[in-house]
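1. have a look at this fold, sequence not included:
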């Protein structure tokens, strides 16, 4: 765990030293990276059925008329 903490501190230090232009580019890259990671996790959750219970609960509420239109 200590090694990971040190690596994170190194990354934080490196980011804090970026030029404004490089920081803008890093933000763009990280937003894309983070979105891709989220998409992959969501796909995994869907494929493995992790969200099935939530979907069933939502459909049950819909069938019972416990939903409102947005």
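-> Nice, I can see it. What you see is a predicted model, and the numbers here were worked out from it, not measured in a lab.

2. for the rest of this, base every contact and every neighbour count on C-alpha atoms.
-> OK.

3. what is the burial count for residue 20?
-> Per other CA atoms under 10 Å, the neighbour tally for residue 20 reads 10.

4. for residue 42, same thing?
-> Around residue 42 there are 14 residues (other CA under 10 Å).

5. repeat for residue 44
-> 13.

6. another structure for you, compare them:
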């Protein structure tokens, strides 16, 4: 059995508060990894073009409230 299968089996066995604690932990882990990736991309300049485009749209008045 591979790692993913072992993890899936373990998660499926969780009940109640243990499952909720796992979900909270996993969601936090996922968010932390996302934040680190966005930060790395920003530092590497990978988001610069999108930011420039957004600022140009704003300056041209081509935006709308969310």
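-> Now that the structure is in, tell me what you want to look at. Keep in mind that what you see is a predicted model, and the values were worked out from it rather than measured.

7. the second structure: helices as residue ranges?
-> Per DSSP state H, the second structure carries helices over the ranges 3-13, 16-43, 48-59.

8. make JSON lines from those and add distance to residue 66 of the second structure to it.
-> Putting the helices of the second structure into JSON lines (distance: least, CA to CA, whole Å) gives the following:
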{"stretch": "helix 3-13", "distance to residue 66 of the second structure": "38"}
{"stretch": "helix 16-43", "distance to residue 66 of the second structure": "22"}
{"stretch": "helix 48-59", "distance to residue 66 of the second structure": "13"}
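
9. tell me which of the ones you listed lies nearest to residue 65 of the second structure.
-> helix 48-59 (11.1 Å; CA to CA).

10. what does the closest one correspond to over in the first structure?
-> Across the first structure, the stretch matching helix 48-59 of the second structure (TM-score structural alignment) is residues 52-63.
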